[in-house]
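Asks: what follows is a predicted protein model with its sequence.
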Amino acid sequence: MTHINTLDPGASPLDYYGFELRRHREAAGLTQRQLGDIINYTGSLVGQIETARKLPTQEFSERVDAALGTGGLLSRLVGLVMRSQLPAWFQQVAELEARATEICTFQMGMVHGLLQTPEYVRAVLGALDASDLDDRTTVRLARQRIIEKVQPPVFWMVLSEAALEQVIGTRDTMRGQLAHLLTFATNPRINIQVLPFSAGAHAGLTGSFTLFRFQGDPTIVYTEGYGSGHPTANPDTVKDCSLRYDHLRAAALSLRDSAELIRRVMEDRYGEQLA
């Protein structure tokens, strides 16, 4: 267990966050409990975050910044903390997501992480390993801040109809996830097309992949295996996957028809009227 007196701010972004939180709290003359009362969190949680035993959230950081007048310091740090908690092999992907001006993804089996609900995230991450599930869920959800930026990337997802039918978590989890997808129907920067079963053989049969496009930098293709990620800027691979993606978008339902299918599956398969 990390002890407050030996916390090294240079050890990790999480340790640095805890060090700064404690430093600003003590400068304000507040105990952990007093600060917790002000921001409506427990003093115990404040202590756990100060000692790098618990991850801070965006909301926690914003409340502390307001209470201590830190000028948004902790709110800026929390993104770095969250990124550092991702698996080492995935941290580069998070950087790509944060820098991309356009993200185009084909997903065969489940909704992309940037559009997952908290319940869906927990079901995905807890399928084989339920350890530290709260913190791991918080870390994944933190990636979604990129779609809330003033200038977010254009996000385009072609989603196999199989992902609508595959029950991840409970029926309530799936209903909530599909309802969440429908909230983006009027957002021109987040586009969702469903590749229906009726499309038959298609250009994405070899698996899911993502294209990251940038302002002034080469496009990167990303594929994923078990416990490993594979980004590449190889021109031949990029050209091949770009062509595949164009064919997948052409074979998928229109944005409007996709939303209608999502709504129909949500109501017919996961609706409250079902036993």
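Replies: Ah, there it is. Numbering: from 1, shown residues only.
Asks: please count neighbours and contacts with C-alpha atoms only from this point.
Replies: Noted.
Asks: state whether E224 is indeed within a strand.
Replies: Yes: per DSSP: H, G, I helix; E, B strand; the rest coil, E224 lies within a strand segment.
Asks: got a list of what it touches?
Replies: Residues in contact with E224 (Cα atoms under 8 Å, 6 or more residues apart in numbering) are S208, F209, H230.
Asks: show me the strands in the stretch 51-200 of the chain, by range?
Replies: 102-107, 154-160, 190-195 (DSSP state E, counting those that start in this stretch).
Asks: return the most buried member of the ones you listed.
Replies: Neighbour counts (mean count of other Cα atoms under 10 Å) averaged over each of these peak at strand 190-195, with a mean of 24.
Asks: quick check: angle from that strand to strand 102-107?
Replies: Interaxial angle, strand 190-195 versus strand 102-107 (axes from the mean of the first three to the mean of the last three Cα atoms, to 10 degrees): 30 degrees.
Asks: now which of the contacts of E224 would you call buried?
Replies: S208, F209 (16 or more other Cα atoms under 10 Å).
Asks: quick one: S75 and R63 touch, right?
Replies: No: when contacts are counted by Cα atoms under 8 Å, S75 is not listed as touching R63 (9.0 Å).
Asks: now do stretch 171-188: everything it contacts.
Replies: Against stretch 171-188 from outside (Cα under 8 Å, 6+ apart): 115-117, 119-120, 164, 167-168, 190-192, 255-256, 259, 262-263, 266-267, 270-271.
Asks: just the buried residues of those residues.
Replies: 115-117, 119-120, 164, 167-168, 190-192, 259, 262-263, 266-267, 270.
Asks: out of those residues, list just those in helices.
Replies: Among those, DSSP state H puts E119, Y120, L164, A259, I262, R263, M266, E267, Y270 in helices.
Asks: distance of T137 from R33?
Replies: 26 Å (Cα to Cα, to the nearest Å).
Asks: neighbour count winner among these two?
Replies: T137 (20 against 16; other Cα atoms under 10 Å).
Asks: A further structure is provided below for comparison with the first:
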Amino acid sequence: MADTNEFRHLLRKLRTERGMSQDALGAEVHISGSQIGHYESGRSVPVDDMAERLEQALGAGGELRSAADRSRGEAVAPWLRSWADNEGRAIALRTFEHSVIPGLLQTESYARAIIGVGEHTPEQIEEAVRIRLARQATVLDRPDPAILTAIIGEGALCPRGAIMKAQLEHLVDLGCRPNVHVRVVPFSAGLHPGMAGTFAVATLPDGTTVVYLDALGEGVVGSHVRDVRHAVVTWESVNARALPCDMSRDLILKAIDNHDSRVA
């Protein structure tokens, strides 16, 4: 993950190595020395053209401009990022789905079928599937994958055509990964707060908590204390009703057996 201090430390290092004062460097790129001070204190990050001018003045060989790009990205507030961006940065993800398999755990065929339920053209469906698979790769296949805990309502395991067996087997396989915990809320748990809607909670590298609340397919990203509190309290309620991972795996395997018996 990019260090939000990376640019400012590098700028100060390069400037001092070249024996330049803040005023001297500022004069070189036509800004004040105090603005250079703002960059070095982390109060601001230069825009592209200024980063390029600093790059040329210090002869950084692309290093300084790249650091500025990364630091600008880190400076964006989490709730202004797309949810996929927050997923890709998260160190821990908690997600709940009552009636379908969570997107990060879907097979390509299952994703295509679920997305295809809406009013989409074939081209839009394929693009949405491509994006979903890319999100999965970013979260699950990166060198430092997030700890992903997915809680699923038992209703999501019910037979839904030929694609379902492969999807359930995929769930079992993913659940064998050390960073993926798949748990099921059984029908016997009865009514619970999670039935009100889909949501996800991401913990970012700096400890910030961001939530994703689904509203008729139009997800909302938020980090307001009220939203986070509601999502975390709901998660704890759902978590208390979910089966442990091993019992959840047994329930998924039973669903696979039931699928086979229906086909036979």
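Replies: Noted; the coordinates are in hand. The structure presented is a predicted model; accordingly, all values stated were derived computationally and were not measured.
Asks: thinking again about what came up before, from the ones in helices among the buried ones among the contacts of stretch 171-188 of the first structure, pick the one nearest F19 of the first structure.
Replies: The nearest member of those to F19 of the first structure, counting by Cα to Cα, is E119 at 31.5 Å.
Asks: grab the nearest non-local neighbour of that closest one.
Replies: Leaving aside its chain neighbours, E119 of the first structure sits nearest to T173 (5.9 Å; criterion: Cα to Cα, 6 or more residues apart in numbering).
Asks: and for P145 of the second structure?
Replies: Nearest non-adjacent residue to P145 of the second structure (Cα to Cα, 6+ apart): V139, at 5.9 Å.
Asks: hang on, that neighbour packs against L133?
Replies: No: applying Cα under 8 Å as the test, V139 of the second structure and L133 come out as separate, 10.0 Å apart.
Asks: between these two, which one's more packed in?
Replies: Neighbours were tallied for V139 of the second structure and for L133 using other Cα under 10 Å; the higher tally belongs to V139 (25 against 17).
Asks: quick one, what contacts that one?
Replies: E87, G88, L104, P145, A146 are the contacts of V139 of the second structure under Cα under 8 Å, 6+ apart.
Asks: quick check: the aligned residue for D23 of the second structure in the first structure?
Replies: Aligned counterpart of D23 of the second structure in the first structure: none (TM-score structural alignment).
Asks: oh, that last question was meant for A189 of the second structure, not what I typed.
Replies: Per TM-score structural alignment, A189 of the second structure is aligned with A199.
Asks: what separates that match from L74 of the first structure, distance-wise?
Replies: Taking Cα to Cα, one finds A199 of the first structure at 48 Å from L74 of the first structure.
Asks: do the same with S208 of the first structure
Replies: With distances taken as Cα to Cα, S208 of the first structure is found 36 Å from L74 of the first structure.
Asks: also G216 of the first structure?
Replies: From G216 of the first structure over to L74 of the first structure the distance is 31 Å, taken as Cα to Cα.
Asks: what's the answer for V46 of the first structure, then?
Replies: 13 Å.
Asks: more neighbours: the two, which one.
Replies: Shown here are V46 of the first structure and L74; by other Cα under 10 Å, V46 has more neighbours (26 against 23).
Asks: for whatever helix or strand the more buried one lives in, packing partners?
Replies: V46 of the first structure belongs to helix 43-50 when assigned by DSSP states H and E. Helices and strands touching helix 43-50 of the first structure, as assessed by 3 or more Cα pairs under 8 Å, 6 or more residues apart in numbering; DSSP states H and E, comprise helix 13-27, helix 32-39.
Asks: one step back: which of the contacts of E224 of the first structure still touch in the second structure?
Replies: Here is what carries over to the second structure from the contacts of E224 of the first structure, by both residues aligned by TM-score structural alignment, their matches' Cα atoms under 8 Å: S208, F209, H230.
Asks: count of residues packed around the closest residue in space to L25 of the second structure that isn't next to it in sequence?
Replies: Spatial nearest neighbour of L25 of the second structure, excluding adjacent residues (Cα to Cα, 6+ apart): G33 at 7.0 Å. Using other Cα under 10 Å, G33 of the second structure is surrounded by 18 other residues.
Asks: so G33 of the second structure makes contact with Y39?
Replies: No: using Cα under 8 Å, G33 of the second structure is not in contact with Y39, being 10.0 Å away.
Asks: for V81 of the first structure, give me its contacts.
Replies: P13, L14, Y17.
Asks: could you redo the last one with a cut-off of 6 Å?
Replies: Neighbouring residues of V81 of the first structure by Cα atoms under 6 Å, 6 or more residues apart in numbering: P13, L14.
Asks: what helix or strand does R229 of the second structure sit in?
Replies: helix 225-241.
Asks: between that helix and strand 180-185, how many degrees?
Replies: Computed with the same axes, to 10 degrees, the direction of helix 225-241 of the second structure lies at 80 degrees from that of strand 180-185.
Asks: equivalent range in the first structure for helix 225-241 of the second structure?
Replies: Going by TM-score structural alignment: helix 225-241 of the second structure matches residues 235-251.
Asks: how far out from the middle of the chain is the matching stretch?
Replies: In terms of Cα atoms, centre = their mean, to the nearest Å, the centre of stretch 235-251 of the first structure is found 24 Å from the chain centre.
Asks: now swap in stretch 203-223 of the second structure and tell me
Replies: Per Cα atoms, centre = their mean, the displacement of stretch 203-223 of the second structure from the mean C-alpha position of its chain is 9 Å.
Asks: same check, this time on stretch 96-113 of the first structure
Replies: With Cα atoms, centre = their mean, you get 10 Å for stretch 96-113 of the first structure.
Asks: in the second structure, which residues correspond to it?
Replies: Stretch 96-113 of the first structure maps onto residues 86-103 of the second structure, going by TM-score structural alignment.
Asks: end-to-end on that stretch?
Replies: When the termini of stretch 86-103 of the second structure are compared using Cα to Cα, they are 15 Å apart.
Asks: likewise stretch 127-140 of the first structure?
Replies: 15 Å.
Asks: contacts for that stretch next, please.
Replies: With Cα under 6 Å, 6+ apart, stretch 127-140 of the first structure has contacts from M82, R122.
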